[in-house]
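In: Test case, fold it:
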Amino acid sequence: MDTDNEQQIHYGDDYHYIPATSVASGKGVELQADVYAFTTQIVNLVAIGLPGKDSFVLVDAGMPNSADEILAMTRDRFGPHSRPKAIILTHAHFDHVGGLVDLIREWQVPVYAHTEELPYLTGEKSYPKPDPTVEGGMLAKLSFAFPHEPLKLGSWVHSLPDDGSVPGLPDFRWMHTPGHTPGHVSLFREKDRMLIAGDAFITVRQDQLYSVLTQKMEISGPPRYFTPDWDAAHESVKKLEALRPAFAVTGHGSPVSGEQLMDGLHMLAQRFGELAVPDYGKYARHKH
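Out: From the prediction side, this is the model:
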């Protein structure tokens, strides 16, 4: 990468290491031969491609300061000289783009996100601040310290194709699943009903510190402290439930499959106001 272009990309001004972890940190799970979910501290990313084939696609980019760990994982799985065809973002919250600038500098590959997510990746717009007043546990109370300012990726970031295709992943389609963020997307592969859901729904109560530390399984709505539009979030969950996925990797919590996934996602879609929407908080809506 030339020096001028490298100087144009950087993290948000409030980016910093977050001292939070879980029992899953540094571990990976192979859901299919070509789908590998890996956890950095308290968030998941996904590497899609066959092991040892040098080329793959990375979905999301971990916590702040996680680039070295991500690079080590990809070199171990795909080969010492491996590099992705592209990096796809479900959204641009700090815990999904935490290693992104360093990964671009190392790999020099394009990044793709929904058009409505681009302002948070080009320095134009900050996310709404996290809401530490929201109903929830200790992690929600600590969310005031979470970064929310935009990255500046310059010419490295692009809009996902309008036709629903995913660069580098011909078998996957992307779908717009807003609510947690305006441009949140999820990825789905019809042939094995594999879903990469980002934070449209998750499999742990992300606002509760004990659940995060232990990774206690619970199909839940998006993180309460960072979700401003609960009506859109509910519609997104219903859209994903209608796919009847067989496997799901979410942004937080363990991968889930089979009846546990379908039953849990159905219950969440049917009882979203009760199970997901907080009773109080800056972005909470009246609950019926």
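In: can we go C-alpha only for contacts and neighbour counts from here?
Out: Fine.
In: Who are the packing partners of the helix or strand hosting I196?
Out: Using DSSP states H and E, I196 maps to strand 194-198. Using 3 or more CA pairs under 8 Å, 6 or more residues apart in numbering; DSSP states H and E, the elements in contact with strand 194-198 are strand 185-189, strand 247-250.
In: quick one: buried residues of stretch 27-42?
Out: For stretch 27-42, burial by neighbour count (16 or more other CA atoms under 10 Å) applies to G28, L31, V35, Y36, A37, F38, T39, T40, Q41, I42.
In: Would you quantify the distance from the nearest residue to H10 once chain neighbours are set aside to K85?
Out: The shortest distance from H10 to any non-neighbouring residue, by CA to CA, 6 or more residues apart in numbering, is to K152 (5.4 Å). According to CA to CA, to the nearest Å, K152 stands 21 Å off from K85.
In: More neighbours: these two, which one.
Out: Neighbours per residue (other CA atoms under 10 Å) separate K152 from K85, with K152 holding more: 22 against 19.
In: State the distance from that one to M217.
Out: Note on K152: its distance to M217, by CA to CA, is 35 Å.
In: Can you name the residues that contact V101?
Out: Contacts for V101 (CA atoms under 8 Å, 6 or more residues apart in numbering) come out as I9, H10, Y11, L153.
In: rerun that using 10 Å as the cut-off
Out: Contact partners of V101, counting by CA atoms under 10 Å, 6 or more residues apart in numbering, are E6, I9, H10, Y11, A61, A67, Q108, L151, K152, L153, W156.
In: farthest-separated two in those?
Out: Within these, two members stand farthest from each other by CA to CA: E6 and A61, at 18.2 Å.
In: which of these two has more neighbours?
Out: It is A61, of E6 and A61, that has more neighbours when counted by other CA under 10 Å, with 29 against 15.
In: still on that earlier bit, which members of the contacts of V101 occur in helices, if any?
Out: The helices, defined by DSSP state H, take in E6, A67 from these.
In: Just name the closest of the contacts of V101 to A276, please.
Out: The nearest member of the contacts of V101 to A276, counting by CA to CA, is A61 at 25.4 Å.
In: so how far is D163 from the residue nearest to Y283 when sequence neighbours are not counted?
Out: Leaving aside its sequence neighbours, Y283 sits nearest to P228 (CA to CA, 6+ apart; 5.1 Å). Distance, P228 to D163, by CA to CA: 27 Å.
In: Point to the residue nearest the middle of this protein.
Out: Nearest to the mean C-alpha position of the chain, by CA atoms, centre = their mean, lies G198 at 3.8 Å.
In: For the comparison step, fold the sequence that follows:
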Amino acid sequence: MDKSSSTERYIPMTTISSGKGIEIAPDIYSFTIQFVNVCFIGTAEKGWVLVDAGTPKSARKIFDEAEKRFGHNAKPEAIILTHAHFDHIGAIFELMEEWDVPIYGHSLELPYLTGQKNYPIPDRSVDKGLIAKISPLFPIEAIDLGHRVHELPSNGTVPHIEGWRWIYTPGHTEGHVSLFREIDRALIVGDAFVTVNQESLYEVITQKLEIHGPPKYLTPDWATSWQSVKTLENLHPLLAVTGHGQPVSGEWLKNNLAYLSKEFDKIAIPKQGNMFNNL
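Out: Here you go, the predicted model:
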């Protein structure tokens, strides 16, 4: 198993929400690490999974939060990855070594998790925001999880959490997935859309609530990203946990997701870009 800068390079950036958790439902808990959210799904009694693995050097924070929520020596049944960007797999090796549990991702994301393929260098030209400008400094190297990583079941179920299914939502990455539960229309979005302007350092720090498409500097396929947002809007979710920004629900989610789905070309797609597939 090979590490890379995607799990080793600490990014000195944070938000006012870092270190805070929000219970979205009795068995859904969002926890912010620096500028990204991980999600705990399940209960101590019935078992739980971790969705995404935070930023590099954040494992201790995840371990501590798991113990607070589920008890001493709490251990998930599995780790589910929405995708393999550095801020979603940063602590994966430490978590894997401590917990010894299977890790799941989409088949098209596995090359980034088995050392075969790096992501493209982020495109600093897509936006005037400071984070966009410094984004080429973000690590994009693949990691190799070896036999620990598995393909998500082809029938759409999510291992170890009953009632959930994974939804293929590519565009931000080739194998990006979101998770959905029909009974309460709960949605774990990953980065298919976000609720903060992820290109602006000020808005990331302050966590100003706004609907946005996926982070521009790391999204190579905008036509597919738009279709993924339409797919999620058609689920009519009642609550959503995004990879970046605040969890949202009710009328705010309904109205703003419909707006994003309709006006994606105006809201989300950058007007310029050096290498990305703009419409």
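In: still on that earlier bit, looking at P228 and D163 of structure 1, which one has more neighbours?
Out: Using other CA under 10 Å as the criterion, P228 of structure 1 and D163 rank with P228 on top: 23 against 9.
In: Surely the more buried one touches G179?
Out: Yes: with contacts counted by CA atoms under 10 Å, P228 of structure 1 reaches G179, the gap being 6.7 Å.
In: what about the strands in the stretch 151-288 of structure 1?
Out: Secondary structure of the stretch 151-288 of structure 1 (DSSP state E, counting those that start in this stretch): strands at 157-159, 165-166, 169-176, 185-189, 194-198, 247-250, 256-257.
In: What is the nearest of the buried residues of stretch 27-42 of structure 1 to R77 of structure 1?
Out: Nearest to R77 of structure 1 out of the buried residues of stretch 27-42 of structure 1 is Y36 (CA to CA; 9.2 Å).
In: in which helix or strand would I find the closest one?
Out: Going by DSSP H and E, Y36 of structure 1 is in strand 35-40.
In: Give the aligned range of that strand in structure 2.
Out: Mapping strand 35-40 of structure 1 onto structure 2 (TM-score structural alignment) gives residues 28-33.
In: For H158 of structure 1, list the residues it contacts.
Out: Going by CA under 10 Å, 6+ apart, H158 of structure 1 touches I88, P110, V111, Y112, A113, H114, T115, L118, L121.
In: Emit the PyMOL select command for whichever of the residues you listed are buried.
Out: Filtering those down to the buried ones (16+ other CA under 10 Å) takes a single PyMOL command:
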select buried, resi 88+110+111+112+113+114+118+121
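In: can you list the contacts of H158 of structure 1 in a markdown table and add distance to F146 of structure 1 and secondary structure?
Out: Below are the contacts of H158 of structure 1 laid out as a markdown table (distance: CA to CA, whole Å; DSSP: H, G, I helix; E, B strand; the rest coil):
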| residue | distance to F146 of structure 1 | secondary structure |
| --- | --- | --- |
| I88 | 22 | strand |
| P110 | 26 | coil |
| V111 | 23 | strand |
| Y112 | 23 | strand |
| A113 | 21 | strand |
| H114 | 22 | coil |
| T115 | 24 | helix |
| L118 | 20 | helix |
| L121 | 17 | coil |
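In: hmm, back to that, just checking, the residue nearest to the centre of structure 1 touches L187?
Out: Yes: between G198 of structure 1 and L187 there is a contact under CA under 10 Å: 8.5 Å.
In: hey, what's in contact with both of those two?
Out: Here G198 of structure 1 and L187 have V59, T90, T177, A248, V249 as joint contacts, going by CA under 10 Å, 6+ apart.
In: Could you find the counterpart of the fourth one in structure 2?
Out: Yep, that's A248 of structure 1 we're talking about. By TM-score structural alignment, A248 of structure 1 lines up with A240.
In: just the third one next, same as before
Out: For T177 of structure 1, the aligned position in structure 2 is occupied by T169, per TM-score structural alignment.
In: for the first one, same thing?
Out: The pairwise alignment with structure 2 assigns V59 of structure 1 to V51, based on TM-score structural alignment.
In: Check the burial of that match by counting its neighbours.
Out: Using other CA under 10 Å, V51 of structure 2 is surrounded by 26 other residues.
In: go on, F144 of structure 1?
Out: Using other CA under 10 Å, F144 of structure 1 has 15 neighbouring residues.
In: Would you double-check that it falls in a helix?
Out: Yes: counting by DSSP: H, G, I helix; E, B strand; the rest coil, one finds F144 of structure 1 located in a helix.
In: The longest helix anywhere in structure 2 vs structure 1, mean deviation?
Out: Criterion DSSP H: the longest helix present in structure 2 is helix 250-267. Its aligned residues in structure 1 lie a mean 0.4 Å from helix 250-267 of structure 2 after superposition (mean CA distance after the TM-score superposition for structure 1).
In: which secondary structure elements does that helix contact?
Out: helix 222-233, strand 239-242 (3 or more CA pairs under 10 Å, 6 or more residues apart in numbering; DSSP states H and E).
In: same thing but at 7 Å, please
Out: Judged by 3 or more CA pairs under 7 Å, 6 or more residues apart in numbering; DSSP states H and E, helix 250-267 of structure 2 is in contact with helix 222-233.
In: what about the residue mapped onto I79 of structure 2 from structure 1, which helix or strand?
Out: Under the alignment by TM-score structural alignment, I79 of structure 2 pairs with I87 in structure 1. Taking DSSP H and E as the criterion, I87 of structure 1 maps to strand 83-88.
In: got the contact list for that strand?
Out: Contact partners of strand 83-88 of structure 1, identified using CA atoms under 7 Å, 6 or more residues apart in numbering, comprise 54-60, 107, 109-113, 167-168.
In: Let me know the closest of the residues you listed to D95 of structure 1.
Out: D60 (8.8 Å).
In: In contact with that closest one, which residues are there?
Out: L45, V46, I87, I88, L89, T90, H96, V97.
In: what's the answer for A74 of structure 2, then?
Out: Contacts for A74 of structure 2 (CA under 7 Å, 6+ apart) come out as A66, E67.
In: at 10 Å what do you get?
Out: By CA under 10 Å, 6+ apart, the residues touching A74 of structure 2 are A44, G47, W48, F63, D64, E65, A66, E67, K68, W99.
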